[in-house]
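Colleague: build the 3D model from these lines:
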Amino acid sequence: MDYRNLGRSGLSVSPLCLGTMNFGWKCEEAEAHAIMDLALECGISFFDTADIYYWGEHRGKTEEIIGRWFAGGGGRRERTVLATKVYEPMGDGPNQSRLSALHIRRALDASLRRLKTDYIDLYQFHHIDRTTPWDEIWQAIDIAVRQGKILYVGSSNFAGWHIATAQASANRLGLPGLVSEQSIYNLITRLPELEVLPSARHHGLGIISWSPLQGGLLGGALAQERSGIRRLEGRAAETLARHRSQIEAYEAFAAEMGVPPAVLALSWLLHQPGITAPIIGPRTREQLTSALGALDTKLDAGALAQLDLIFPGHKPAPEEYAW
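Modeller: Alright, predicted model coming up:
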């Protein structure tokens, strides 16, 4: 396994990150535990979750599933780089969401209890909070770091200027600031190339890309549709309709290369500068095993150029739209 540093930090993480959003919701606890066991066995030690996962009245349950797995012993916690998130509402009260110092303190302690651990390796802001000043956010984080509850801090769903503002505030306070940004990024959604990726690279943040298959559209959606295995609905179906011709060309190119479409999409991300790890969200052990193929799939300049023809990307701003 070719481990990578997370951004400018000294933290080594696996080049694929195990996403746990499906645990408990679309994946039963026993299978979730088996997936995590297999991930560690295969060298995937970077696990991502969030306090809100399992959603609605079940929020927090995914962290509990992971906590019970840690409690099984065998060095599981020590071998895992654990990332979770804070921001989303964990109750109906006015101070049970966002990034106030009060909510960060309460949410962090609650995540630690659910996860059955005394520290979080990477604590991520799940969204930008436009109502809380950065001085307050960083003060709360600094206290948690000094208490030994947090080691590193990352962002998620930030714009490029949000990253810059966060780092400027942290620098002024003499704090390390962010080491990572978790952003949607894949062959279909390439808007982060305008400003998010350049800002992250400039500030030394590693990019953790979520939805690397664009909700399954890059995982052989048309082939599955034709065979009756899966039929997309709602927003996914609308996105498929907009990009059908591109996805047809993409699946044909994957077949020409002899690579499963999902593996090709993950491999493309691993070839992009600044990307530390795409997040894979398997519901079964078979899906996890299949995703591992991306680590051994090398794309030459011709293959990368062909993918850019199918799914055109962006130059960094302002060159994308100005001289």
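Colleague: switch to C-alpha atoms for all contacts and neighbour counts from now on
Modeller: Noted.
Colleague: ok, and what's touching the strand or helix carrying I207?
Modeller: Using DSSP states H and E, the secondary-structure element containing I207 is strand 206-210. Taking Cα atoms under 8 Å, 6 or more residues apart in numbering as the criterion, the residues outside strand 206-210 that touch it are 6-8, 17, 179-186, 197, 200, 274-280.
Colleague: could you count how many residues lie near R242?
Modeller: 11 (other Cα atoms under 10 Å).
Colleague: then R235?
Modeller: Residue crowding around R235 was assessed by other Cα under 10 Å; the count is 10.
Colleague: so which strand or helix has it?
Modeller: helix 234-257.
Colleague: and that helix, what does it pack onto?
Modeller: For helix 234-257, the packing partners by 3 or more Cα pairs under 8 Å, 6 or more residues apart in numbering; DSSP states H and E come out as helix 221-227, helix 261-270, helix 301-310.
Colleague: what does the last one contact?
Modeller: Under the contact criterion Cα under 8 Å, 6+ apart, helix 301-310 has outside partners L187, Q246, A249, Y250, W268.
Colleague: again, only this time at 6 Å
Modeller: For helix 301-310, the external contacting residues (Cα atoms under 6 Å, 6 or more residues apart in numbering) are Q246.
Colleague: apart from its chain neighbours, what residue comes closest to the residue nearest to the spatial centre of the chain?
Modeller: With distances taken as Cα atoms, centre = their mean, the residue of the chain nearest its centroid is W210 (3.9 Å). Beyond its immediate neighbours in the sequence, the residue positioned closest to W210 (Cα to Cα, 6 or more residues apart in numbering) is I184, lying 4.7 Å away.
Colleague: before we go on, could you also do this sequence so I can check it against the first one:
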Amino acid sequence: MTTVHADDTLHTRLGRTALRVSRICLGTVNFGGRVSEPEARALMDHAVDSGVNFVDTADMYGWREYQGYTEEVVGRWLVSSAALRDQVVLATKVGNPMGGGVNDRGLSARHIIAGCEASLRRLGTEWIDLFQMHHVDRDAGWDEVWQAMEILVRQGKVRYVGSSNFAGWDLAAAQEAAKARHFVGVVSEQCLYNLAVRHPELELLPAARAYGVAVMPWSPLHGGLLSGVLRKTAEGRAVKSGQGRSAAALERMHGTIERYEQLCADFGRDPAQVGLAWVTARPGVTSTVIGPRTPDHVKDALQALESPLSDEQTALLEELFPPIGNGGTAPDAWLS
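Modeller: As a prediction, the model looks like this:
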């Protein structure tokens, strides 16, 4: 496996922590249904051999087979080599519904602790490096959430706590409550952020920067919208690009995406690489979560990281996908 030195450009600190993670995070949402277990194991092997040490999953992933399937796939991979668990920074999530019971969801202390125990069993590991709240739960008070997380940290089952799909004020509220308890609190936030969705720039990114929270964009290509969806559709190979989030956005952004793909052609670069290169270079972004289906997708992401866009190329993209309002952070972004 690849030996990575602390001064390399592929790795960085996870927010204000001393933990070093790869700037490309291997997301596993496609494992099960779109990626078979042998393909998933080959993909994870390739990623680790390429220097990617950050793997992200969730308790609910694998729902095309059954909830928890993906964690089981990752767990079987981790135990296949004695060195893997120490080499990989493992992240998973809790909070989404995992059953039909009224308490099988959310961020109650009961569900957080039960969810962690279940994830540990499926992953076949004694600890989770980054245990993330999958969505804010405004029915759960922060003292309850942090009490549960403190128990898991004291037990050695969780190293760090992260969030996902939080608003800027949720992040601030969480951190202030954690600070009052003398607890580290949130160290990372996963958010939907890409050329087509720039809302985090208004308040979430500034809040993360103020609190030293790592930002991990998910769906950096907006479900395939920014990966050459028009070209792939014309060629009959739009596996994911023509579905879900991408298809819905394409209806309202067809003209923009046409111009985007032409602009990428003018750059002499693949649209997926351009979209990834843009988001990985954004101020405040720590690690970009990709959802690859093949080793080539991992190679594309690493190439995007190694070959940043020029200032001129970035400016052309900014014209095509302008920031919200006047650009920048709130409230200046909407003040005339």
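Colleague: map the residue nearest to W210 of the first structure across to the second structure for me.
Modeller: Aligned by TM-score structural alignment, I184 of the first structure pairs with L192 of the second structure.
Colleague: also V196 of the first structure?
Modeller: Taking TM-score structural alignment, V196 of the first structure has L204 as its aligned residue in the second structure.
Colleague: where do the strands sit along the stretch 1-150 of the first structure?
Modeller: In chain order, the stretch 1-150 of the first structure shows strands spanning 4-5, 12-13, 17-19, 46-48, 81-86, 120-125, 150-156, with DSSP state E, counting those that start in this stretch as the criterion.
Colleague: trace V102 of the second structure over to the first structure, please.
Modeller: Alignment note (TM-score structural alignment): V102 of the second structure maps to P94 of the first structure.
Colleague: its match: neighbour count?
Modeller: 9.
Colleague: same thing with A255 of the first structure?
Modeller: Should you count by other Cα under 10 Å, A255 of the first structure turns out to have 12 residues around it.
Colleague: could you find the counterpart of M216 of the second structure in the first structure?
Modeller: Mapped onto the first structure by TM-score structural alignment, M216 of the second structure lines up with I208.
Colleague: tell me how far its match lies from L99 of the first structure.
Modeller: If you measure I208 of the first structure against L99 of the first structure using Cα to Cα, to the nearest Å, the figure is 21 Å.
Colleague: again, but for L115 of the first structure
Modeller: Counting by Cα to Cα, the gap from L115 of the first structure to L99 of the first structure is 20 Å.
Colleague: same check, this time on R114 of the first structure
Modeller: With distances taken as Cα to Cα, R114 of the first structure is found 20 Å from L99 of the first structure.
Colleague: so those two - more neighbours on which side?
Modeller: Regarding R114 of the first structure and L99, a neighbour count based on other Cα under 10 Å identifies L99 as having more, with 28 against 19.
Colleague: can you pull the contacts of the closest residue in space to the more buried one that isn't next to it in sequence?
Modeller: Using Cα to Cα, 6+ apart and skipping the chain neighbours, the partner closest in space to L99 of the first structure is Y87 (5.8 Å). Each residue near Y87 of the first structure by Cα under 6 Å, 6+ apart is listed here: S97, R98, L99, H126.
Colleague: output the residues you listed as a markdown table; include the columns distance to G24 of the first structure.
Modeller: As requested, these are exported to a markdown table (distance: Cα to Cα, whole Å):
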| residue | distance to G24 of the first structure |
| --- | --- |
| S97 | 22 |
| R98 | 24 |
| L99 | 26 |
| H126 | 20 |
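Colleague: what about those, which one has the most neighbours?
Modeller: Per-residue neighbour counts (other Cα under 10 Å) across those peak at L99, which has 28 neighbours.
Colleague: coming back round to it: the contacts of strand 206-210 of the first structure, buried ones only, as a PyMOL selection?
Modeller: Selecting just the buried residues from the contacts of strand 206-210 of the first structure in PyMOL takes one command, with 16 or more other Cα atoms under 10 Å as the test:
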select buried, resi 6+7+17+179+180+181+182+183+184+185+186+197+200+274+275+276+277+278+279+280
